[in-house]
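Participant: structure, please.
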Amino acid sequence: MKSFTVFSLLRIVLFPILYALSFVYRGIFWLDQKLTRKKKLHGAFVISVGNLSMGGTGKTPFSIYLAKLIHREFPEKKIILLSRGYGSTGSQNGLRVDLQSAPGEAGDEPLLLKKHLPFAEVWIGKDRYSSYIRLKKELKIQENPIVILDDGFQHHRLERDLDLVLLDSSQIHKERFLIPAGNLREPFSALSRTDWIVFSKYDPSIERVVQNLQNKFQKGILRFSFEPEKLLSPDLKADSPKLLYGKKIYAFTGIGNPELFFSMIRSFHPLKLETRTFRDHHSYTMEDETGFDMISTNFDYLVCTEKDLVKISKPPENLKILLLESKLDREDKLVSSLKSKLSGQVSI
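Facilitator: I've put the predicted structure just below:
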């Protein structure tokens, strides 16, 4: 609590400087956007899944949901996901992700994408255009694929056929300033470039905000929400989340915005709940894992997310993963939009 207070005070004292620097950031961003020469992924229908803020908006679960939806509706189409591969060692020269890829090499989120989407190709690389060319050549892909750009809204180098931007419903009232004064990569006016606005972690309490943005930008609106589905042990044994009721729980995670995860655990009324937040994309060390083993003796269960589990080599016996069920309203409207755009696509 003390370090948090010092950090908060420091931000308040430095805010005028940070606010001034945010205009510098905005100018550099604008120049990059205008001067970057865009390239087309020939033969591909490109969908960008992005956001306006720094991390934690639910892009990975939404990309998984979207890819499964496309696979169901267009089973003949090859699906490729191109990711920057944040925090991975394989992103420098490009890497094809498979189920045997190491988390440190592939990155936690690309590995989760591949785990949930075995029918799709997942490739990481700083240069996504080169990744696509290399992937098509190595795998001898002849058909016209559907490419999903993970975190692609600010990726100015590539043309896209459809833009979807996620807004974190739990944080939308707090996000006012650009980096470094705040958490926004772009101002809300950037929503004029998107095709669909997706309210992630949707809660009915923000419906007025939803309607205001819809009226302002005249864009398609989607509401993407999560519900606790089940608890999963590392050995894949499944239990109801109700198992947490009246138990002593230690919850930890390294995701962008952990409060929703913790609040879901609180909803099952554990007898005791202790939480710990690691930075986003945290790579768990042997020291961390030793600490978890010691902590596990004082709690009934340790609970984390799938994104955490892929980076833990030896999970404690009483570790549980809280799996979430994703729900999307107006799914039929998104499918209709995809069919309409795909029918008008010119094969190259």
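
Participant: can we go C-alpha only for contacts and neighbour counts from here?
Facilitator: Noted.

Participant: so which residues of the stretch 1-150 of the chain form strands?
Facilitator: Secondary structure of the stretch 1-150 of the chain, counting by DSSP state E, counting those that start in this stretch: strands at 45-51, 79-83, 95-97, 121-124, 146-150.

Participant: which residues touch the shortest one?
Facilitator: Which is strand 95-97. With Cα atoms under 8 Å, 6 or more residues apart in numbering as the test, strand 95-97 has contacts from A106, P110, L111, K114, E121, V122, W123, I124, G125, L135.

Participant: gap between the last one and K339?
Facilitator: It refers to L135. Here L135 is placed at a distance of 25 Å from K339 (Cα to Cα, to the nearest Å).

Participant: neighbour count for those two, which is higher?
Facilitator: Neighbour count, other Cα atoms under 10 Å: between L135 and K339, L135 has more, with 19 against 15.

Participant: quick check: the farthest pair among the contacts of strand 95-97?
Facilitator: Pairwise distances across the contacts of strand 95-97 (Cα to Cα) peak at 17.1 Å, for the pair L111 and L135.

Participant: so what touches the helix or strand that contains L231?
Facilitator: In this structure, L231 sits in strand 220-232 according to DSSP states H and E. Defining contact as Cα under 8 Å, 6+ apart, one finds that strand 220-232 is touched by 62, 195-203, 210, 214, 238-241, 264, 320-331.

Participant: and the residues you listed, which of them are buried?
Facilitator: When the contacts of strand 220-232 are checked for burial by 16 or more other Cα atoms under 10 Å, the buried set is 62, 195-202, 210, 241, 264, 320-324, 326-328.

Participant: from those residues, which land in strands?
Facilitator: Counting by DSSP state E, these place 196-200, 320-324, 326-328 in strands.

Participant: tell me which two of those residues sit farthest apart.
Facilitator: Across those, the longest distance by Cα to Cα is 34.8 Å; it joins W196 and K320.

Participant: could you also give me the structure for this next sequence, so I can compare it with the first?
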Amino acid sequence: MAYLRLLLLPFSMLYGLIVWIRNRCYDWGWAKSTVFSKPVIVVGNLAVGGTGKSPMTEYLVKLLNGKYEVATLSRGYGRKTRGFLTVPIDGTVEQCGDEPLQFKRKFPHVTVAVDENRVRGIRLLFQSGHEAVILDDAYQHRALRPGFAILLFDYRSVSQRKWLLPAGNYRDSFRERRRADMVVITKTPPAATEGEKQWIRRSLDLPLHIPVLFSSIHYSPLVSLQPDKHANEAMLTKKHTILLVTGIANPIPLYDYLQEQVQEIVHIRYPDHYRYTLATVRTITTRFDEIRNSSKLVITTEKDAQRLLTPALSGSLADLPVYLVPIRAQFGEQDERILQQLILGYCATASGVDSV
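Facilitator: Next comes the predicted model:
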């Protein structure tokens, strides 16, 4: 694999040149970036997937909801529709994408919208009376200049090579980190020391005005996908064997967490945003039946649950005890205070007339 990455380096250099030219066009004003007067917060990353954008977006929704008429906006990756769409509570992955549907089901009273054209989507949301918009995964969308940009790095990725695609995992240059208003290191292990955090801050080499905060994953009790057929919640013990089904970019933190709770894990790992089919469900059923331990459950993620709960599949899963693991971003007291002061302070002062 290492040799293959080396062979791909020339393509990464070409890709890097294209990315550099594109970014400079926006920096130098050759390409237009739209600025909105009302609060527009972007959550994003430089690498490909798996940095915890969804939990961070949900954290911001909880922080701002009730203080502002807030909405979330994303591209709606994997949906089969086009244009602007407000996500309905009974929507489907095909209509909206898995992450927007997850947001809507967790926050039914919050407007969740999708639009591949973020500028158009924001404009429509503000025209309909919304006071603040949170954009999931839009750090590279340079046609928009956000009022506040939060850049995420996975804790384990900070020390890794910052190579661009296809040799590496970065879709944008590491130098673009300096466009952020705040950097959050996600999935920080509970045992991380202050010395390790200081090393990360130094390695990022950011200006003093860009704070570097640390968040970890908080795992909530298991919730049934079909509470009308199975117990709504379940507790794990060292007697359990679980069949873990994931179609996300980085399931390793979840696997490590569950490994501490149970006797054995059988893991079926699919690619990020994997579209489940009846054949997939049959595979899950077969692997579950092969587990001899009578204390067994199927566990999946919140994002996977949106794709497994489609009408075409939910009936086939009815006999299986399938549970999801709700997660949320969790900050230490000092970092949380800094984050909330900056976000609420920005939203309170954002005002004026839209401009381009």
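
Participant: my read: S33 of structure 2 touches L144, true?
Facilitator: Yes - contact between S33 of structure 2 and L144 holds when scored by Cα atoms under 8 Å: they sit 4.9 Å apart.

Participant: so between the two, which is more surrounded?
Facilitator: Between S33 of structure 2 and L144, counting by other Cα under 10 Å, L144 is the more crowded of the two (23 against 18).

Participant: corresponding residue for the more buried one in structure 1?
Facilitator: Residue pairing (TM-score structural alignment): L144 of structure 2 is matched to L158 of structure 1.

Participant: could you do K38 of structure 2 as well?
Facilitator: Looks like K38 of structure 2 aligns to A44 there (TM-score structural alignment).

Participant: so that match versus G344 of structure 1, what's the distance?
Facilitator: Distance, A44 of structure 1 to G344 of structure 1, by Cα to Cα: 13 Å.

Participant: higher neighbour count, these two?
Facilitator: A44 (23 against 8).

Participant: test my guess that the more buried one contacts I146.
Facilitator: Yes - if you go by Cα under 8 Å, A44 of structure 1 and I146 touch, sitting 5.7 Å apart.

Participant: check contacts around L6 of structure 2.
Facilitator: Residues in contact with L6 of structure 2 (Cα under 8 Å, 6+ apart) are A167.

Participant: residue in structure 1 matching it?
Facilitator: Under TM-score structural alignment, L6 of structure 2 pairs with P16 in structure 1.

Participant: cool, I252 of structure 2 as well?
Facilitator: I252 of structure 2 maps onto E259 in structure 1, by TM-score structural alignment.

Participant: and its match, how far is that from D32 of structure 1?
Facilitator: Remark: distance between E259 of structure 1 and D32 of structure 1 (Cα to Cα) = 33 Å.

Participant: which one's more surrounded, these two?
Facilitator: The residue with more neighbours, out of E259 of structure 1 and D32, is D32; 15 against 12, by other Cα under 10 Å.

Participant: and that one, what's its match in structure 2?
Facilitator: For D32 of structure 1, the residue aligned by TM-score structural alignment is R22.

Participant: and that match, how far is that from D115 of structure 2?
Facilitator: Taking Cα to Cα, one finds R22 of structure 2 at 22 Å from D115 of structure 2.

Participant: equivalent analysis for E69 of structure 2, please.
Facilitator: E69 of structure 2 is 19 Å from D115 of structure 2, by Cα to Cα.

Participant: so which of those two has more stuff around it?
Facilitator: Remark: of E69 of structure 2 and D115, D115 carries more neighbours, 21 against 15, as counted by other Cα under 10 Å.

Participant: where's the match of D32 of structure 1 relative to A31 of structure 2, distance?
Facilitator: 9 Å.

Participant: return the residue of structure 2 aligned against T277 of structure 1.
Facilitator: T277 of structure 1 maps onto R269 in structure 2, by TM-score structural alignment.

Participant: so how many other residues sit close to that match?
Facilitator: Neighbours of R269 of structure 2 (other Cα under 10 Å): 15.

Participant: now it, nearest residue through space, not along the chain?
Facilitator: Nearest non-adjacent residue to R269 of structure 2, counting by Cα to Cα, 6 or more residues apart in numbering: T246, 5.1 Å away.

Participant: burial measure for the closest residue to Y274 of structure 2 other than its chain neighbours, as a count.
Facilitator: Distance criterion Cα to Cα, 6+ apart; nearest residue to Y274 of structure 2, sequence neighbours excluded, is G247 at 5.3 Å. Close neighbours of G247 of structure 2, defined as other Cα under 10 Å, add up to 21.

Participant: then the one 4 residues further on?
Facilitator: Taking other Cα under 10 Å as the criterion, the count of residues near P251 of structure 2 is 19.

Participant: now swap in L4 of structure 2 and tell me
Facilitator: As a burial measure, L4 of structure 2 scores 10 neighbours (other Cα under 10 Å).

Participant: identify the spatial nearest neighbour of it, chain neighbours not counted.
Facilitator: A167 (7.8 Å).

Participant: which residue is nearest the middle of structure 1?
Facilitator: With distances taken as Cα atoms, centre = their mean, K59 lies nearest the centre of structure 1, 2.7 Å away.

Participant: map it across to structure 2 for me.
Facilitator: Under TM-score structural alignment, K59 of structure 1 pairs with K53 in structure 2.

Participant: correct me if wrong: its match contacts I134.
Facilitator: No - here K53 of structure 2 does not reach I134: they are 11.3 Å apart, not a contact under Cα under 8 Å.

Participant: could you measure L260 of structure 1 against I47 of structure 1, distance?
Facilitator: 27 Å.

Participant: ok, these two, which is more surrounded?
Facilitator: I47 (22 against 12).

Participant: my read: the more buried one touches V165, true?
Facilitator: No - the pair I47 of structure 1 / V165 is not scored as a contact, 10.7 Å apart, by Cα under 8 Å.

Participant: if you count residues, where's the longest helix of structure 1?
Facilitator: Taking DSSP state H as the criterion, structure 1 has its longest helix at helix 2-35.
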